[in-house]
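S.K.: Got a predicted structure plus its sequence, pasted below:
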Amino acid sequence: MTNSMTSVGFTVKPMPVGAEVTGLDLEKPVPDATRAALYAAWLEHGILLFREAVKTNAQHLALSRCFGELEMHPMPEIRSKDEPYLIELGGSRRTSASAYVYDGDQLREGRLPWHRDTAYTVEVCKGALLRLVEVPPKDGETLFADSQKAYEQLPEATKQRIEKLEYKATLRMGPFQQSRPGSTWHSVRPPTSGEFSGPTQLWAGKEIINRYPSVVHPVVIQHPETGRKCIYISPTYVDCFIGMDQVESDALLAELAGYLADPANVYAHRWTPNDVMLWDNRRFLHAAMGFDPQYHRTGLRTTLAGSLRSGRYFATQTEDFVPATNIND
């Protein structure tokens, strides 16, 4: 795809990872030819950045629908009351904002390790469009990792090892549960009262975690639209690789997470208000670096329907357990 696409109403500027779209006019309906070209650019680059492009929820929804039908997020607690296809990130919907101290001296709220959205369900969503409305004056970056590029970097022996492997995934919430390979910190602790006077309890209770039973997904997928292979794990939710003991499993998880987080495969976005990031959730993972809790960071996000239906519910293994030969069964 060429850099210039002004004939269809926008220009694509490739970045080392992903691409930026400029010149798109969202003040009027998006023509079919423009929608098709946007979709092609998305499949090619995996993430698209629209800087300061969306000013209203209506524009956010219209841009989202250029990439397919929308679905409601599986957690109703974070859906917008005004528009159920939008979820609210940060702000009043999180009933208690939690801050923790990372790596000994970084007091941060909203820090999240590498993950794929909804990978704790049997149907991992196709993609998402995130727009930040309120941005802290420093920090608060979101990282995006290209699992297609990471797969291509793997040694051939590792590719063969993981080709038909599956992993068990369970929803984990909170930094203590998420401090596994794929986290973006080495240590974490609650802050002292002098460091932070707010709550340090997880906003979601056990009833939410228990709502989502463990699932199984393949470690490698072939992208259904591009045909390219991707490392399909969501590190923060990985319990173990099926058929491995925990030590062997954790070692493999650390190895794969290292390829995913290779700086050559990562784009770090520093937000300004009304930026929109679109990512292909089948190909890209993301992580949030968090921000100083004296500031605020709020956003809105849509979720694209059309999952791979790649998962199945996990059942306790019996002596005659056989991994699924067709993950779609």
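M.R.: Received it, and whenever you're ready, just let me know what you need. Residues are numbered from 1 along each chain as shown.

S.K.: from here on, contacts and neighbour counts on C-alpha atoms
M.R.: Will do.

S.K.: and the closest residue to residue 223 other than its chain neighbours, how many residues sit next to it?
M.R.: Sequence neighbours aside, residue 229 is the residue nearest to residue 223 in space, at 6.0 Å (criterion: Cα to Cα, 6 or more residues apart in numbering). Using other Cα atoms under 10 Å, residue 229 has 19 neighbouring residues.

S.K.: just residue 251 next, same as before
M.R.: Residue neighbour count, defined by other Cα under 10 Å, stands at 12 for residue 251.

S.K.: before we move on, what about residue 147?
M.R.: 28.

S.K.: That one contacts residue 286, doesn't it?
M.R.: No. Look at residue 147 against residue 286 with Cα atoms under 8 Å: they stay out of range, at 10.3 Å.

S.K.: check contacts around residue 285.
M.R.: Residues counted as contacts of residue 285 (Cα atoms under 8 Å, 6 or more residues apart in numbering) are 114, 115, 116, 117, 144, 145, 146, 147, 234.

S.K.: What about those, which one has the most neighbours?
M.R.: residue 146 (30 neighbours).

S.K.: correct me, but that one touches residue 282?
M.R.: No. The pair residue 146 / residue 282 is not scored as a contact, 9.8 Å apart, by Cα under 8 Å.

S.K.: take a look at this one as well, against the first:
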Amino acid sequence: MELETRPLQDNFGLEVLDVDLENMDEATFDAVYKLWQQDPLLLFRRQSITESRLVDFSKGFGKLERITRDDMYSPAFPEVIYITGLKRPDGRALGGLGVYELHWHHDQIYRVWPATGSIFYATEMPESGGNTWWCNTALGYASLPDDLKAEIDGKTATAKFGYKSQRSFQRDFSKDGDRVKVLHDRTPPATHPIVLTHPVTGEKSTFLDPNKTMAIEGKSEEETQDLLERLFAHIVRDEHIYAHEWRNGDVVLWDNGRLMHRRDGYDPDIPRFAKRTTVFLKPDDFAVPQPDAANHGP
């Protein structure tokens, strides 16, 4: 079965047309699965999905992460987290990630056993602000000069939650200092291969974080930061980036093994609400940093 698609731009990202995720047969799902293997970013517009169906659809790609923070997940489905700056009547956050700008990152790179598939369902989006940007690190790797490739091929890098280098543009978490310190202290550093190879397409991508990567194998801290700066000067370029203006009903699938992303901040007085599942993508089908992660993750 071949799906009808429309390119989001010239080099990556596809809008999948005429597919209803709430009511999908097996043949259509199989076609979506194969399409995601080929392109790291898929968009479905005008969707209306129950949380139950969102979970079932997501499980088709692999085991789902179950969120342990009860202030972020759906009361009915702990696999579904709420992404919002909205508050409950008692003033507590209704979900996670607030309204502030989020800088370039790979989700869960700081985890020993990361899940790398993200499925994001936008239910209420502001007319302006809160856009999400994706950077294709496979295109980034392909653009590297040979000497830079030689510095990272076969090497590992270590990331840490809450790590903030002198060159970092990471948000200042001072308002959440106590919670972040607890998470920082109980989250051990995580070491992963820098270069991932996709088992189906053969393309190589980088798995590094401008903020959380703290060490590269065989490099001092200063050498690590210098190498990261040189790498990201090639990787984070306009021609490797897609910026998405959300509409209500958008569903986006993205592969964290091949994409970094960032989010613009937005007006806290304007509602923004989304639901997300996170998938341990199958190592035989996708580029994953830890092939056994699904057997260890929450």
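M.R.: Alright, I've got the coordinates. From a predicted model like this one, the values you see are computed outputs, not experimental measurements.

S.K.: Tell me the residue in structure 1 aligned with residue 265 of structure 2.
M.R.: Mapped onto structure 1 by TM-score structural alignment, residue 265 of structure 2 lines up with residue 290.

S.K.: before we move on, back to that, just name the closest of the contacts of residue 285 of structure 1 to residue 71 of structure 1, please.
M.R.: When these are compared for distance to residue 71 of structure 1 (Cα to Cα), residue 117 wins out at 12.9 Å.

S.K.: Distance from stretch 225-233 of structure 2 to the middle of the chain?
M.R.: Averaging C-alpha positions (Cα atoms, centre = their mean, to the nearest Å) puts stretch 225-233 of structure 2 21 Å from its chain's average.

S.K.: Likewise for stretch 227-237 of structure 1?
M.R.: Offset of stretch 227-237 of structure 1 from its chain centre (Cα atoms, centre = their mean): 11 Å.

S.K.: which residues in structure 2 does it match up with?
M.R.: Using TM-score structural alignment, stretch 227-237 of structure 1 pairs with 202-212 in structure 2.

S.K.: Which positions in the matching stretch come out as buried?
M.R.: Judged by neighbour count using 16 or more other Cα atoms under 10 Å, the buried positions of stretch 202-212 of structure 2 are 203, 204, 205, 206, 207, 208, 209, 210, 211, 212.

S.K.: quick revisit: ok, the residue nearest to residue 223 of structure 1 touching residue 219?
M.R.: No. With contact defined as Cα under 8 Å, residue 229 of structure 1 and residue 219 do not form a contacting pair (10.4 Å).

S.K.: residue ranges of the strands in the stretch 51-200 of structure 2, please?
M.R.: Assigned by DSSP state E, counting those that start in this stretch, the stretch 51-200 of structure 2 shows strands spanning 62-64, 81-84, 96-97, 102-105, 117-124, 132-136, 156-159, 190-193, 195-197.

S.K.: I'd like to know which elements the third one is packed against.
M.R.: Helices and strands in packing contact with strand 96-97 of structure 2 are listed as strand 81-84; criterion 3 or more Cα pairs under 8 Å, 6 or more residues apart in numbering; DSSP states H and E.

S.K.: try the longest one
M.R.: Under the contact criterion of 3+ Cα pairs under 8 Å, 6+ apart, the helices and strands touching strand 117-124 of structure 2 comprise strand 251-255, strand 273-281.

S.K.: Next: the fourth one.
M.R.: Under the contact definition 3+ Cα pairs under 8 Å, 6+ apart, strand 102-105 of structure 2 sits against strand 259-263.

S.K.: Kindly calculate the angle that the strand it packs on makes with strand 132-136.
M.R.: 160 degrees (axes from the mean of the first three to the mean of the last three Cα atoms, to 10 degrees).
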